[in-house]
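**Q** Turn this into a structure:
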Amino acid sequence: MRERLAKLLPISFRGRLALSFGTMTLVLGILVYGYVGHVYRAQLLVDRGEALHDLATAAATVLAENLHERQREIELLAATPLYRRSALDSPDLRRSLERLQHAYPAYSWIGVTDAGGVVRSATGGLLAGVDVSQRPWFINGRDAPFMGDLHDAMLLAKVLPDTGDKAPPRFLDIAAPIRDERGALRGVLGAHIHWNWASDVVGVLNPLLAVQKQRELFIADHNGQVIYPSAGARAATLPPLTTAVLDTQSRFTAALWEPDAEYVSAAVALPAEFTSALGWRIVVRQPLHVALQDVVALQRVLAVFALAIITVFLALIWWSATRISRPLEQLAGLAMRIENGEENTPLEVEARSVEVRHLIEALRSMASRLIERREALRDSNARLEHTVAARTAELEIANEELQRIARHDALTSLPNRRAVDERLHEEFIRMRRMRRPLAVLLCDIDHFKRINDTYGHALGDEVLCHVARTLQRSLRESDFIARYGGEEFIALLPATSAEEARHVADKLRRSVETHPHPLAGRVTLSIGFAVADGRHEHDKQAVREADDQLYAAKREGRNRVCGDDRGGEWPSADAHRQLHSAQ
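**A** The predicted structure follows:
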């Protein structure tokens, strides 16, 4: 066995030394190549996955809040006096439906049924007189607000104008009960939202998707089936989402979607507080080879670098091995000093042969190139970190902008209903802790429908902005004013008694009345107020009381302030302790 091995191995010292060092250098290069590639790949995969997860979260938030706004729109409309009192087939009620559809074209159909399920009024007169009592939206909408999952609507599709789309239209159902003043069911207000609405909502995020390479966004239903993009040329090639993508507990995953297509994917469920019954998820994916293309480039550089080093090293050893024995110890000592951190140690060794001198020069060159490569690698890592930081900053700015949009009214720039709920909760907790009353004012523009009917919706929007600016100028910096919906505004006045609240409310009323709109003329407000104090257990109680007072102001003739002059009542110390013990 030894004889065969001796025949295969080179006989000369130079050949054996070259073979030994060449083998070690090759093994070391392979290990370094594999280790660096693995570590960098893992870190880059985490960065790409986190970016996809953040994008999916932003899309889920935008989609859920838009759905919530549509549901609240239908609920509020069903609770207006027009729907609670007027005949269900009255012209005013149908015009109200037409206005809502005109304001938000995604509504393909809006209709009102009586308690038996027969359509009495509808946009465009579609399905009027049709019995829809067996439809899920009517059955569920009789008891409470309802949002149905995506479905085909063959009956509605037959009467809608032909859009030229070959695929059958799909819709989302939203419904809310209509009750009279005594709470008895009058009917159901229902709306069908065309699924093209999803493209408009997701379109807000197109700039973020376009900046990155080959990123795709999908919406999956509770069964894991893709519902966005809709069936078509692009969607037909997509397989059903895998269990690994939808059910993983991590923020992202790398999995096969097709036999030869591996993707980095992130799945985020729509916030349950908005769409608990739908169970939809937002999935963003990117081809794995695109996400890790920087790793491939680095591996190529490492491979070339390793091959270059091996080639140079073998050549130097081959030419210097014959006279390397004597200066070998000196070279080893100097090499150990360099290994210990003395990178600038000069390689000064007495060499009688040209080969040894060549080796010394080669080692100097190698050390210099290694240092240069190391610095170059550091610079490359620094540039990569800067790029990742820049992309992260861009995403944070986009998220902050989405958060701002989600909490402000697009027309008046005032905080919206969601911001009101958050601020009301904060102020209520502060009121309970500081034991100082919190005043709640609900302001409603009188005869706003008359303004819209007389001057048009565009001028009506200007009147809303005019009133919003007037209210803002009339309040303290510590006060909070927001658009509560339609022509209604809400003001939160911390540390304000009932007497002070009445004074502020009358000040707001007079300020609006004495600042007429240039075109619409004199505008008046009806204001109802209530003061939250120790009597209240929930933050919404004072809002309901203020709403009752607002209706009282409307009944008494409008352009006035009504409110409960009680306020600032707090339980005694003993009663407070007893309440705390009971809780």
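**Q** alpha carbons only for contacts and neighbour counts from here, please
**A** OK.
**Q** Secondary structure element for D92, which one?
**A** Taking DSSP states H and E as the criterion, the element that holds D92 is helix 91-103.
**Q** Tell me the buried residues in that helix?
**A** Neighbour-count burial for helix 91-103 flags 93-94, 96-98, 100-101 (criterion: 16 or more other Cα atoms under 10 Å).
**Q** Can you show me the helices along the stretch 1-150 of the chain?
**A** Defined through DSSP state H, counting those that start in this stretch, the helices belonging to the stretch 1-150 of the chain, from first to last, are 2-8, 13-78, 81-85, 91-103, 136-141.
**Q** and the last one, how far out from the chain's middle?
**A** Mean C-alpha position of helix 136-141 versus that of the full chain (Cα atoms, centre = their mean, to the nearest Å) differs by 30 Å.
**Q** can you tell me which of the buried residues of helix 91-103 lies nearest to S121?
**A** When these are ranked by distance to S121 (Cα to Cα), R94 comes first, at 5.8 Å.
**Q** quick revisit: can you add distance to D574 and give the buried residues of helix 91-103 back as JSON lines?
**A** Converted to JSON lines, those look like this (distance: Cα to Cα, whole Å):
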{"residue": "L93", "distance to D574": "54"}
{"residue": "R94", "distance to D574": "57"}
{"residue": "S96", "distance to D574": "54"}
{"residue": "L97", "distance to D574": "55"}
{"residue": "E98", "distance to D574": "58"}
{"residue": "L100", "distance to D574": "54"}
{"residue": "Q101", "distance to D574": "57"}
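**Q** Second chain to compare with the first, below:
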Amino acid sequence: MKLLNKKGFTLRFSISFLVIVAVLLTMLIGMISAIQVNRDSLVSSYLQSNNQYAKKLASNTGDLLTTMKQNIVSIAAIARRGNSMNTTLLDDLYQENRQYFNSIFIANENRVIQFMSSNTTGVHPGDKLTSEASRIAITSRTPFISNPYRSKSGRYIILISSPIFSQKGEYKGFVGGTIYLEEKNVLNSLLEEHFFGNGSYVFVVEKTGHLIFHPDKKRIGQAVGGNSVVQKVIAGANGSQRVTNTQHHDFFAGYAYDPISSWGIIAQTPTSVIEGPSSNLINKMLLQSLPFLILVLLMGWWVANQISRPLHTLAKFSDEATLNLGKGKSLPELRSNYYEVRLLYQSVKIAFQNINQDMSQLRDEVKMDGLTGLGNRRSFDSVMTKLTTRHTPFSMILLDIDHFKKVNDTYGHLTGDEVLKFLAGMMEDLAGDRSLNFRYGGEEFVILVKHEDTNYAFQMAERVRKILSVTKSPTGEPITISLGVATFPVHGNETEEIIMKADQALYQSKINGRNRTTLSEGVEQKEA
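**A** Predicted structure coming up:
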């Protein structure tokens, strides 16, 4: 076939070229849009989850250090009895606290060690402590947690101490408990469980910017103050951001400050983790679009064979439509007595309708939660806005899986994902056709009940809760949920107000013992 005739390109070539460009541009625009939304969602998710992780670990670390300080204070109280303290008793006290400390000792007011737990090496009774931490313990005469330092035995340690006073109030020295940062210690036990196969990990810095915990123990003690996240967290800030660390690796980092120890907790995930899901999305879209592409190309060739002369109006439209894909532009009306013209007109019309439908479908897909198949937070916000704007009465049921972290810790995150999908399926089966189901975030879900009163929504919530509490989940046992119910416009006239009221009711269910439903005004169903 000749591509050119005496007056220019043949119509067959022109139409075929148009079809190819139209389909490829549609695919390209859809893929770019979907990939960008997917990447933004993943970045936001990793930043938020790491920030929440860091906050939780900071809280746990503060609680742990408070407990350790209290235990040292208790040992000091025992030592106050005078002659009752000896090496055997100190060994017994150490055995009771070995999960917290690597060693425990008692020093007098001259910093000379009087007693020491028997398994300690490198330092012995009669040795005099020379560290700055021991000097502060003597001069401050109050319980305190030291900065990390090198001990006489060469270890990199943290000292937790408490003063000893006689029955008459005379200062006699102090009790010290040590944590060996470069060896197995209580901080390792708390934080090492939070590592993932995707390269995520947690590290801890003290207020001068030196590492006191890191999965690579060779790095403990190194200064990392050049890291912008470290600078923020040791200044007392909490938050999340994308960061390049001191070894020039990019991460999504969440950070939190522990005021008890003045330590900073940083949880971070390599930015490369989003490349895998993006590649999978591209491959999936290409595979799904390929049959459609082939079909449209064949149609284009078939239509081109039916046309005997150029159609200026239709060609002009096709050219304009190619530059405005997805904008719903309509075909102009063509009046012609030629069969070929009418046939081509109908074929192109169908092709562009399919393209617009696929664009709409792609936009809908990015509003779905990839794990559960329910509407995601974006689609939930859109529906809530429409309902409140149109003043359509509805009830919002906000529900949360009880002790979901325990499920992940006990059975693993894959089983946790199966539990989330199981709950989504149960919601779809039990909530009814007049309800809309969404994954609100994490283990929180929402059921929107349209055109129903509060009592109906409450009964629906109770039905879902009771059936879940006796139905075996992917863990092998039933799960329980806590629920909060709020109704528009009874409990508020704005979207944010309804969400807040439902969240408050859910929180009330949690503090009242979980596995229950609470209405916004405070009426609750007793536990099943």
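**Q** Compute the inter-axis angle for the helix holding D92 of the first structure and helix 13-78.
**A** Inter-element angle recorded for helix 91-103 of the first structure and helix 13-78: 160 degrees (by axes from the mean of the first three to the mean of the last three Cα atoms, to 10 degrees).
**Q** packing partners for helix 91-103 of the first structure?
**A** For helix 91-103 of the first structure, the helices and strands in contact under the criterion 3 or more Cα pairs under 8 Å, 6 or more residues apart in numbering; DSSP states H and E are helix 81-85, strand 107-114, strand 119-122.
**Q** which bit of the second structure covers the shortest one?
**A** The counterpart of strand 119-122 of the first structure in the second structure, counting by TM-score structural alignment, spans residues 113-116.
**Q** quick revisit: out of the helices of the stretch 1-150 of the first structure, which is closest to M431 of the first structure?
**A** helix 13-78 (27.9 Å).
**Q** Tell me what angle the closest one forms with strand 107-114.
**A** Orientation check (the same axes, to 10 degrees): helix 13-78 of the first structure against strand 107-114 gives 40 degrees.
**Q** about what we covered before: any idea which of the helices and strands packed on helix 91-103 of the first structure gets closest to L155 of the first structure?
**A** Within these, the stretch nearest L155 of the first structure is strand 107-114; the backing value is 11.7 Å (Cα to Cα).
**Q** by contact count, what packs against the closest one?
**A** Strand 107-114 of the first structure sits against helix 91-103, strand 119-122, strand 185-194, with contacts defined as 3+ Cα pairs under 8 Å, 6+ apart.
**Q** hmm, try it at 10 Å
**A** helix 13-78, helix 91-103, strand 119-122, helix 154-159, strand 170-179, strand 185-194 (3 or more Cα pairs under 10 Å, 6 or more residues apart in numbering; DSSP states H and E).
**Q** With respect to S511 of the first structure, which of these lies nearest?
**A** Using Cα to Cα as the criterion, the shortest distance between S511 of the first structure and those is 27.8 Å, found for helix 13-78.
**Q** There's contact between P148 of the second structure and L159 in this structure, I believe.
**A** Yes - taking Cα atoms under 10 Å as the definition, P148 of the second structure is a contact partner of L159 at 7.7 Å.
**Q** Find residues that contact each of the two.
**A** Here P148 of the second structure and L159 have 133, 179-180 as joint contacts, going by Cα atoms under 10 Å, 6 or more residues apart in numbering.
**Q** Could you export those residues as TSV, including distance to D250 of the second structure and neighbour count?
**A** Formatted as TSV, the shared contacts of P148 and L159 of the second structure follow (distance: Cα to Cα, whole Å; neighbours: other Cα atoms under 10 Å):
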residue	distance to D250 of the second structure	neighbour count
A133	36	21
I179	31	22
Y180	30	21
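**Q** follow-up on the earlier one: just the helices of the stretch 1-150 of the first structure: most buried one?
**A** Taking mean count of other Cα atoms under 10 Å as the contact definition, the stretch among these with the greatest mean neighbour count is helix 136-141, which reaches a mean of 20.
**Q** and it, which stretch of the second structure?
**A** Helix 136-141 of the first structure covers residues 132-137 of the second structure once aligned (TM-score structural alignment).
**Q** and the matching stretch, how far from the first structure on average?
**A** Once the two are superposed, stretch 132-137 of the second structure sits an average of 1.8 Å from its aligned residues in the first structure (mean Cα distance after the TM-score superposition for the first structure).
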